[in-house]
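Student: Predicted coordinates and the sequence they were generated for:
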Amino acid sequence: MLETELRKVHFIGIGGIGMSALAHYFISKNINVSGYDKIKSEITQSLEIKGAKIFYEDNLNAIESINNIDLVIYTPAIGEDNNQLKYFSKHSIPLLKRSDVLGDISRLFKTIAVAGTHGKTTTSSIVAHILRTSNQDGVCFIGGISSNYNSNFLLGKGVLSVMEADEYDRSFLKLSPHSIVLTSMDADHLDIYNDKETLQSSFYNFTELLENKKKLIVEEGLKNLFKNNLTYGFNSESNLQILNIKILDNCYQFDIKYRNKIYNNFSFKMPGKYNLLNAAGAVLSCLENEINMDDIRSALHSYKGVKRRFDIHVENSEIVYIDDYAHHPSEISALLNAVKEFYPNKITIGLFQPHLYSRTRDFLQDFSSSLSSLDELFLLPIYPAREKPIEGINSSLLLSKVPLLKKQIISSENDLFSQLDSKNSFVLLTIGAGNIDEWVPSIIDYINKR
C-alpha cells in the first residue's frame, strides 16, 4: 500500500473503533474517505465533520464516484452477504482487511504493539498519552476513546507509534512491532481458537515477529512462558516494579523501581490494581524507547482514562455510577475488586449485558463466579454481535447459575429505575461490550433527578 498513490479510500464498517481510527489516519493524509456503517454514532459523526462521506444503508448507489476508489478496507465483522463486499470482491479495486493496512502503517514507525486478552486499550492509551505529552508521538491507534483527547487517533511528528495488537482472527500477525507489551493470555475467542493452548500459540507466533527479542515486555505472571523478556508488576524481581502503593483522595500514590533505582511520587487516577499493571507496562515500554522518567511521571498524573473503562459518570456521597466495557469473567472480577477497594462501604449493583452466545457458553461457570461478587445483579439479553443464537444459551441460563439472592433479568431502563428507587448508598455498574452504553445518558439523568 503506497499512500502517495491513494486519492480515495472506502471503508466497509467505518464506525468500528479500529476502522474509524484508520479513517482518521487517511483523512489526516488529505485522502478522500467514504464509508458505510449500520448505525450513525458519535464516531461516524466525528468523521463526517472532518469530511468523510458516510452512508448507513448497504446500497452501492450511495457511494459517490465508485470508480475512483483506489482502496477498500473492511472489517471481519462485516458479513459475506454485504453488497459492497460482494461487489468489490469481483472488481479490480484492492480490497484489504483492516489488519493488513495497520500492518503496512506499522512498518513506517518504531511501533510499540500492545497485545493481550485484557488491558490492551488502557495500556495503549497510556502509552499514547506519554508519547504525546513528551512530543515523541508519530501515530497512535487506540481501541477506545481517550478521555484526554476525545479521540481514538493521535498524529504527531515523532517516530514512535503505538497500536493495539488484536488477537481476534489472528490480526496481530500482520503487524511489524519494534517492541511488544503483552498484558495477559487468558482463554478467549474460543470461537476462533477452540482452546487456550491454540490461543497461546498464536501469541507466541506474534512475539516471534520481533527482530530484537529483548524488546518483549510481559506482565510478571507470564515471565516463565517466554525467554529474554522484560517484566513489569508488583514483585521485586520484575524489571519494573510498582511499590509503596497508597490510596489518597481516590487516587493511587506509588513509587517505581527501574534498573535498581527507585523513582518517587507517582500518582494515577484509574482505580484497580489491574490498571496499575497497565500503567506499569506502558511505563516500561516508554522507558525502553528512551522516554524520560520525569515526562512519564507527569503524563501519568494527567492521564484521564478511556471512555467505557472504569468510566465514572456520577460520584457523590450516596451514589457512584460507573460504566465499563468488561465482557470476560476475568475483566469483571478485576472491575469488582477495584470497586470494592475504592468504595468499600457501598453495596455494588451490576447491570450486565453478556456479549456473544459463544463466550457465554464457553465461560458460563466463570461468569457465574465473577458476577457472584456483586450484591445485586440485573441481566440483559445476550448481545449477539456477529453471531447467530445458540440453542439453550441465553441470559436465563446464566442467571440460574449465579449464586445470588438478588438477581433478575430486565429489558428496559424503567425496569432498572423502579428497582433502584428504594435504594441508597450504592455503586451502580453497567457492564458489557455490546450496546449497553446507550443506557448511560438515561441512567445519569435518572440519578441526577433522584
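Tutor: Here it is on my side, so go on.
Student: Going by C-alpha atoms from here, please, whenever you check contacts or count neighbours.
Tutor: Noted.
Student: which residue sits closest to Ser267 in space, ignoring its chain neighbours?
Tutor: Gln253 (4.6 Å; C-alpha to C-alpha, 6 or more residues apart in numbering).
Student: I misspoke; the intended subject was Lys110.
Tutor: The shortest distance from Lys110 to any non-neighbouring residue, by C-alpha to C-alpha, 6+ apart, is to Leu160 (4.8 Å).
Student: Which strand or helix spans the residue nearest the centre of the chain?
Tutor: The residue lying closest to the centre of the chain (C-alpha atoms, centre = their mean) is Thr121, at 3.6 Å. Secondary structure assignment for Thr121, by DSSP states H and E: helix 120-133.
Student: Give me the helices and strands touching that helix, please.
Tutor: strand 110-115, strand 137-146, strand 160-165, helix 273-287, helix 293-302 (3 or more C-alpha pairs under 8 Å, 6 or more residues apart in numbering; DSSP states H and E).
Student: about what we covered before: part of a helix, is the residue nearest to Ser267?
Tutor: No. Going by DSSP: H, G, I helix; E, B strand; the rest coil, the assignment for Gln253 is strand, not a helix.
Student: give me the number of residues near it?
Tutor: By the measure other C-alpha atoms under 10 Å, the count of residues near Gln253 is 19.
Student: cool, and Lys340?
Tutor: Neighbourhood size, Lys340 [other C-alpha under 10 Å]: 17.
Student: What of Phe352?
Tutor: 26.
Student: Equivalent analysis for Gly281, please.
Tutor: Gly281 has 32 nearby residues by other C-alpha under 10 Å.
Student: Quick one: residues contacting it.
Tutor: Contacts here follow C-alpha atoms under 8 Å, 6 or more residues apart in numbering; on that basis Gly281 touches 123, 181, 183, 217-219, 232-233.
Student: Now intersect those residues with the strands, please.
Tutor: Counting by DSSP state E, those place 181, 217-219, 232-233 in strands.
Student: Below is an additional structure, to be compared with the one above:
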Amino acid sequence: MKECGTVADLLAGKKVFCIGIKGTGMASLAIMMKNAGACVCGCDTAEVFMTDAILESHGLSSLKGFSADLLPSSIDIVVHSSAWTDENCPVLRRARSEVPSVWSYPGMLACLSRSTRMYAVAGTHGKTTTTGCAAWLLSLPSRRSFPFFSVFGSAVRVMGEDLPGKEPPLCGPWQGDECAVVEACEYKDHFLDYRVRGALVTSVDFDHPDFFPDHKAVEKTFRRFVLGIQPGGFLLCCTDDSGARALAAYARRHRPDLMVHGYGFASGGIFSLRDVLPHGNSSLSGGHEYRMKLFGDRVFSSRLHGRALVGDVVGGSLLAAFMVLDRPHPDLYLDEDALITDEVLPTVVGTLLRDAQRYPGCLGRTEEEFTSSDDIIFMDDYAHHPAEIRASLDSLRRKYPQRRLVVAFSPHTASRTRAFLDDFARELGKCDFLVIQGTYASARGDADRDNDGARMLCEKIASRKSGERSAGACLPVFAPDEGEAIKILAQWLMSGDLCITMGAGNNREMSRKVLLARGTGSLS
C-alpha cells in the first residue's frame, strides 16, 4: 500500500465522494474528512437511517441510489463501503476508471494509519461505546487542543450540560492529525491492515459466521492483530471476557515488548474494578457506582448501567489516558484545580474517569429515545448478537426492575441467525413480550429467503416459553413486515412498559409510529 503523506495533506481541499455514505462507519469517516477540510458528498439507498440526521447535522447529505451518473466530475478520492463491489454498484465501477484514488472503507482507514499514530479499539462487542467514550473525553473543552481525530460507528449523544446550544452529536471529530482512535472491526480480517501503535480489545467472541468458520478462527485473527501492533506499543484487554483475557495472556508470552494491562471486574491488576453496591445495582443517584484498585476506596460512577457498559466506559477512559501519555512531551490536559500526584498515570486516569461520569453513551446503544405522556419509555438498542442481548437486557432489568420489557427484534443477516439460533432463543426468551421481525436485508447480500430463519427463531422461543404461560409469559409473535410489528406493539403496550427496538436492522423509527398507532399518549 502506498504511503499517504500526512492526513491533513491527504484530505485538505480534496473532493471526496463516499459510496454508501449512510453506513455508520462511513458516515463517521465522511464527517471526519469534512472536518479535516475535504469537500465531501456521497450516495446511498433512499431508505432513511439514523445516520441521515447525523449527516445533515454536520452539513452533509446523500444522493439517492448507485447509478453511474451520480459520480461528480473532478473527484479526487472515492471511498466505498465494503458492502458495495464492482458487481453490484455501477457508480463504483465508473469510479475505478475515472478517479485516481479509490478506497474501501477499511482500506481508507489502513491508509490513514500509515500517516498518523493510530490507536484501535477492537473486539466482538462494545467497540463503538468504548471508542466513542475515548473520543468524547479527548474532545471535551479542557482537551480541545489535543491533536487527534476519530472514526467510529455511531455518534455520541448530546447532553445539555456537556454541549450547550444546538451543536450536533459528536461524530468524526477532528482536532489534528498527530494521532487517531478508530473502531477496528475483525470482519474479513479488515483490522489486520491497520498500522497500530496501541490497541484495546473489549472481547473475543464468535461472530460473522459468513466469514469465520468457528471460534478458533476468530481467536486466530485477533492473535494476528496483536502480533501486528507496533514494537513498544501497548495492549489493553477487558478481562471480564474470557476471550480477551486469553488474548492478554497470549500477548504477554509472544509480545514481551508490549505494555499489556487488563481491566474490569475480573481483573487482578491496578485497573481492577469492584461494585459499590451488590450485583451492580444502581445507586439512589441513578448511576452505576464502582471502585478501581488504583484509587483505593474512591468511588466513580457511570450514567450507563450494567457491568458490560461500565467496562466500556472504563476502557475508553484508560485508552484516552494512554493516548495522552504516549507522546515525547505529554500535556496532561488537567483542570486548574486537579491534584497532581507523584505518579502521573493515576493523576491522568483519575481525571478522565471523573469526566467519564458524564459520558452519555452513543446513539442506538441502549438509548432512551423518549417517554410518552402515559409513561411508556421507548428505547433503541443495537444489540444483534446473543451476548449483546444478554448484556442489554440485564442492564435494563436492573435499571427498570418494575417495567415490562416489550421488545421488537430485527435479526441481522441470515447466517448469524442460523448459527446462533439456540443462543438467540435463550436470551430473547427473557423478554416479557417479543415481536420477531423479518431478517434485515443488509447490503452484504446475506439475506434470509422467505424469512425462514426469523420464523425458526420465533418458533424456537415459543417452544421454550410455552411452559411459562401460566406465570403470565406471552409467546413471541412473528411480524413479516413493519406494519404488522407496529400493530402488535400498539396492542400490547401499557402504561409503565419499556418498549425496545433492538437489532442491527433499521427498526429505530418504529417507536414514534407505534405511539401514533396506539392513539393514546403522546410525546411528553
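Tutor: Done, it's in. Small disclaimer: the values here were computed from a predicted structure and weren't measured.
Student: about what we covered before: kindly indicate the member of the contacts of Gly281 of structure 1 with the most neighbours.
Tutor: Top of the contacts of Gly281 of structure 1 by neighbour count (other C-alpha under 10 Å): Tyr232, with 32 neighbours.
Student: Pull up the gap between the equivalent of that residue over in structure 2 and Thr221 of structure 2, please.
Tutor: Using TM-score structural alignment, the partner of Tyr232 of structure 1 in structure 2 is Tyr263. Relative to Thr221 of structure 2, Tyr263 of structure 2 is positioned 22 Å away (C-alpha to C-alpha, to the nearest Å).
Student: Ok, Leu170 of structure 2 next?
Tutor: 31 Å.
Student: List the residues that contact the counterpart of Thr131 of structure 2 in structure 1.
Tutor: Here Thr131 of structure 2 is matched to Ser124 in structure 1, going by TM-score structural alignment. Contacts for Ser124 of structure 1 (C-alpha under 8 Å, 6+ apart) come out as 114, 142-143, 162-164, 282.
Student: Just give me the closest of the residues you listed to Lys401 of structure 1.
Tutor: Using C-alpha to C-alpha, Gly143 is the member of the contacts of Ser124 of structure 1 that lies nearest Lys401 of structure 1, at 31.9 Å.
Student: Map the closest one onto structure 2.
Tutor: Using TM-score structural alignment, Gly143 of structure 1 pairs with Gly153 in structure 2.
Student: do Lys29 of structure 1 as well
Tutor: Counting by TM-score structural alignment, Lys29 of structure 1 lines up with Ala36 in structure 2.
Student: Contact partners for that match?
Tutor: Ala36 of structure 2 sits next to 8, 11-12, 174, 176 when contact means C-alpha under 8 Å, 6+ apart.
Student: list the helices and strands the helix or strand Ala485 of structure 2 falls within packs on?
Tutor: Element membership of Ala485 of structure 2, judged by DSSP H and E, is helix 482-492. Helices and strands touching helix 482-492 of structure 2, by 3+ C-alpha pairs under 8 Å, 6+ apart, are strand 433-437, helix 510-518.
Student: mind redoing it with 7 Å?
Tutor: If contacts are counted by 3 or more C-alpha pairs under 7 Å, 6 or more residues apart in numbering; DSSP states H and E, helix 482-492 of structure 2 sits against helix 510-518.
Student: Tell me how far the helix it packs on lies from the chain's centre.
Tutor: How far helix 510-518 of structure 2 lies from its chain's middle: 26 Å, per C-alpha atoms, centre = their mean, to the nearest Å.
Student: Quick check: buried residues in that helix?
Tutor: Counting neighbours by 16 or more other C-alpha atoms under 10 Å, one finds that the buried residues in helix 510-518 of structure 2 are 510-512, 514-515, 517-518.
Student: measure Ala251 of structure 2 to His261 of structure 2 for me?
Tutor: Distance of Ala251 of structure 2 to His261 of structure 2, given as C-alpha to C-alpha: 10 Å.
Student: try Pro476 of structure 2
Tutor: Pro476 of structure 2 is 43 Å from His261 of structure 2, where distance means C-alpha to C-alpha.
Student: Neighbour count: those two, which is higher?
Tutor: Using other C-alpha under 10 Å, the more surrounded residue of Pro476 of structure 2 and His261 is Pro476, with 25 against 20.
Student: Wait, the more buried one touches Ala462, no?
Tutor: Yes. Counting by C-alpha atoms under 7 Å, Ala462 is a contact partner of Pro476 of structure 2 at 5.9 Å.
Student: Any idea which of the helices and strands packed on helix 120-133 of structure 1 gets closest to Phe417 of structure 1?
Tutor: Using C-alpha to C-alpha, these put strand 137-146 closest to Phe417 of structure 1, at 27.9 Å.
Student: Could you check how far that closest one is from the centre of its chain?
Tutor: Centroid separation for strand 137-146 of structure 1 versus its chain: 11 Å, with C-alpha atoms, centre = their mean.
Student: could you list every residue that touches Phe433 of structure 2?
Tutor: Residues near Phe433 of structure 2 by C-alpha atoms under 7 Å, 6 or more residues apart in numbering: 405-407, 474, 476.
Student: Format the residues you listed as JSON lines; extra columns: distance to Met26 of structure 2 and secondary structure.
Tutor: JSON lines is the format used below for these (distance: C-alpha to C-alpha, whole Å; DSSP: H, G, I helix; E, B strand; the rest coil):
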{"residue": "Leu405", "distance to Met26 of structure 2": "32", "secondary structure": "strand"}
{"residue": "Val406", "distance to Met26 of structure 2": "31", "secondary structure": "strand"}
{"residue": "Val407", "distance to Met26 of structure 2": "28", "secondary structure": "strand"}
{"residue": "Cys474", "distance to Met26 of structure 2": "39", "secondary structure": "coil"}
{"residue": "Pro476", "distance to Met26 of structure 2": "35", "secondary structure": "coil"}
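Student: Selection in PyMOL covering whichever of those are buried, please.
Tutor: Here is the PyMOL command that selects the buried residues among the contacts of Phe433 of structure 2 (16+ other C-alpha under 10 Å):
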select buried, resi 405+406+407+474+476
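Student: Looking at the contacts of Phe433 of structure 2, spot the one nearest Val48 of structure 2.
Tutor: Val407 (21.4 Å).
Student: For Asp100 of structure 1, state which of the ones in strands among the contacts of Gly281 of structure 1 is nearest.
Tutor: Val181 (20.4 Å).
Student: which residues does the closest one contact?
Tutor: Residues counted as contacts of Val181 of structure 1 (C-alpha under 7 Å, 6+ apart) are 113-115, 216-218, 281, 285.
Student: please redo it, this time with the cut-off set to 6 Å
Tutor: By C-alpha atoms under 6 Å, 6 or more residues apart in numbering, Val181 of structure 1 lies in contact with 114, 217-218.
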